[in-house]
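Participant: got a structure for you, letters missing:
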């Protein structure tokens, strides 16, 4: 697939289907061409979100559990599972399993999974795989939360109960992000929240009074996308701003006994969304164990951090103190 062979009418139909959000409309995919066109465009953009999330996990020093199965549930074209296995290394897993309500999608994902990882068993998850009690090493979930039926929700809940870790990426919209936050609350008794949250407490965004807020971040598109005529045409036709790639995500790892005697570390914060810059200061939507709040960062208090945030290069985790809505001290982690 390339820009010359891309079927733009297929993409138009897929876009209308995505926007409709019909849970009962059946599979999106009518032909392999549908999946090829999707994987090359919409799927690739989803891959950029996964790349950003995986890089964030690397910065935080987290690695996926090794030696187990990766299950890509609701796989579509399989872009999420391939990104995850490639990032952590196929040698660290015993198998890549795929599941989707579309047989055609599983055919596509299985073919390209085997092509990408010739030394790793890649196959469809069977009924027994989905309904048994065998542990799942890594459960991968991508762009499904607003389409879940009651049956699918129950199945996914049961799979989470068997997973050693869960990696989940969704669009960064208000509705979808808050739905994902609901899953965080449902699962946090069983799991340690690895990211994006800097704490294990109740999600501050979901508390009363914060209904207008949502937890989201922005993934950087690859260098050169803005100058690529194919991507520019795709963005215009699909009504997508190539500069903006909002996403929400959740990473969970099953709880284990906490080691005793570990020295305390400063409680970190995470900046939700992007900083809003004004003359001499920036406003930041901050999340920490105390909840969520809008904070002001004076340029004179932390000029280097102010510059990094302005250019979108600041790290997502921060160690700072704040009082009365103002960041008062930047601390070393």
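Facilitator: Everything's here; your move. It should be emphasised that the depicted structure is a prediction, and the values quoted were computed from it without experimental measurement. Residues are numbered from 1 along each chain as shown.
Participant: only C-alpha atoms for contact and neighbour calcs from this point on.
Facilitator: OK.
Participant: how about the helices in the chain?
Facilitator: Secondary structure of the chain (DSSP state H): helices at 8-20, 32-40, 42-59, 79-88, 103-116, 127-131, 150-162, 174-187, 229-238, 303-310.
Participant: Which positions in the longest one come out as buried?
Facilitator: Just to be clear, that refers to helix 42-59. Buried positions in helix 42-59, judged by neighbour count with 16 or more other Cα atoms under 10 Å: 43, 45-54, 56-57.
Participant: could you pull out the strands for the stretch 201-333 of the chain?
Facilitator: 217-218, 246-254, 269-278, 281-288, 291-298, 317-318, 320-323, 326-330 (DSSP state E, counting those that start in this stretch).
Participant: Now do the same contact list for the residue with the largest distance to the centre of the chain.
Facilitator: Each residue of the chain has a distance to the centre, and by Cα atoms, centre = their mean the biggest one is for residue 300: 34.1 Å. Taking Cα atoms under 8 Å, 6 or more residues apart in numbering, we find residue 300 in contact with residue 280.
Participant: what's the distance between it and residue 172?
Facilitator: Residue 300 sits 32 Å away from residue 172, going by Cα to Cα, to the nearest Å.
Participant: go on, residue 11?
Facilitator: For residue 11 relative to residue 172 (Cα to Cα), the value is 21 Å.
Participant: do the same with residue 54
Facilitator: Plainly put, residue 54 is 16 Å away from residue 172 if you go by Cα to Cα.
Participant: The structure to be compared is supplied as follows:
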């Protein structure tokens, strides 16, 4: 089965179930996921699209913050079918990068990802493998941490230290978020933290008493997906709630590479899903002085409250905080 032949009518459900079981078991470190190009094609049409929706949310937030990566090659490490690299190239423009470089344990995956990238960006130079030495451009990492033992995580941390910028997306689980926080702490002396944080201090979730919390948000599926018969069937067969797209992410840029922008200094980042009640909402909030649960009364910010009630995204807020109360909201993004 070739890439062009794979569609909803020709999906290999047995292969998708095998892949799903491998993902859930975190078997990628010991067992090769990909047994054929058809595996990758089936994955790229289904599971990979859900990852793409998470990347869309991350890239939209970076655009909202006015950030774009510095010039340089894109390295999609642990590329799988290459969906993360393609999302980045699409958002920032394939013509703005000299090349895409792919790395994966599987040569099948690198070949598939290269073919898909060339199909979308015909003029793009695509290379494979990781240079042994020297600086890297934009390092793209997606859903890799749960497959790596400690020694390989440390090696990945050292690889990240060679990059000019890092975009990193992981599943929004407690364990994966905490692992990503550890990476943030290991890199923040050398890198500016672009997002999700609005500060460069130690992550407030590491403070005593916050052990049960984790940094995550929820992406929205594209309009129409929940009513699409193919996606509904996929969700049922795979046991997936199509509405739930939790993710954790990290965006970094090497210090001194460009003038640092403090556009959102003093703002707070909303973590997780706000809880909306009659007349008030609770927001778990992260800022330079730590994390805390804030109460927003409807009467203090009716427009923001309405957005929260309507389940519209509110990621960043600027306002006056009195104790545990968000007494006034001067601005909210998006």
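Facilitator: Alright, I've got the coordinates. Just so we're clear, the structure is a prediction, and the values are computed from it rather than from any experiment.
Participant: For the residue nearest the centre of the first structure, give me its contacts.
Facilitator: In the first structure, the residue lying closest to the centroid (Cα atoms, centre = their mean) is residue 169, at 2.4 Å. Taking Cα under 8 Å, 6+ apart as the criterion, residue 169 of the first structure is in contact with 49, 50, 141, 142, 143, 247, 248, 249, 250.
Participant: Am I right that the last one is in contact with residue 198?
Facilitator: No - judged on Cα atoms under 8 Å, residue 250 of the first structure makes no contact with residue 198 at a distance of 11.7 Å.
Participant: what about stretch 204-211 of the first structure, how long is it end to end?
Facilitator: Terminal residues of stretch 204-211 of the first structure are spaced 10 Å apart (Cα to Cα).
Participant: what does it rub up against?
Facilitator: Counting by Cα under 8 Å, 6+ apart, 178, 181, 213, 214, 215, 287, 290, 291, 292 sit against stretch 204-211 of the first structure.
Participant: Likewise for stretch 152-162 of the first structure?
Facilitator: Contact partners of stretch 152-162 of the first structure, identified using Cα under 8 Å, 6+ apart, comprise 130, 133, 134, 135, 136, 139, 166, 190.
Participant: hang on, isn't the fourth one packed against residue 165?
Facilitator: No - when contacts are counted by Cα under 8 Å, residue 135 of the first structure is not listed as touching residue 165 (10.3 Å).
Participant: With neighbour numbers in mind, choose between those two.
Facilitator: Legend: neighbour count by other Cα atoms under 10 Å for residue 135 of the first structure and residue 165, higher for residue 165 (25 against 15).
Participant: Contact partners for that one?
Facilitator: Going by Cα under 8 Å, 6+ apart, residue 165 of the first structure touches 64, 65, 137, 138, 139, 251, 252, 253, 254.
Participant: how about residue 268 of the second structure, what's its match in the first structure?
Facilitator: Under the alignment (TM-score structural alignment), residue 268 of the second structure pairs with residue 269 in the first structure.
Participant: pretty sure that match contacts residue 322?
Facilitator: No - the criterion here is Cα under 8 Å, and residue 269 of the first structure misses it with residue 322 at 10.4 Å.
Participant: The two: who's more crowded?
Facilitator: Set residue 269 of the first structure next to residue 322 and count neighbours by other Cα under 10 Å: residue 269 wins out with 23 against 14.
Participant: How many residues are close by residue 277 of the second structure?
Facilitator: Residue 277 of the second structure: 12 neighbours (other Cα under 10 Å).
Participant: Please apply the same query to the one 4 residues further on.
Facilitator: Residue crowding around residue 281 of the second structure was assessed by other Cα under 10 Å; the count is 19.
Participant: So which bit of the second structure is stretch 96-108 of the first structure matched to?
Facilitator: Using TM-score structural alignment, the match for stretch 96-108 of the first structure in the second structure runs over residues 100-112.
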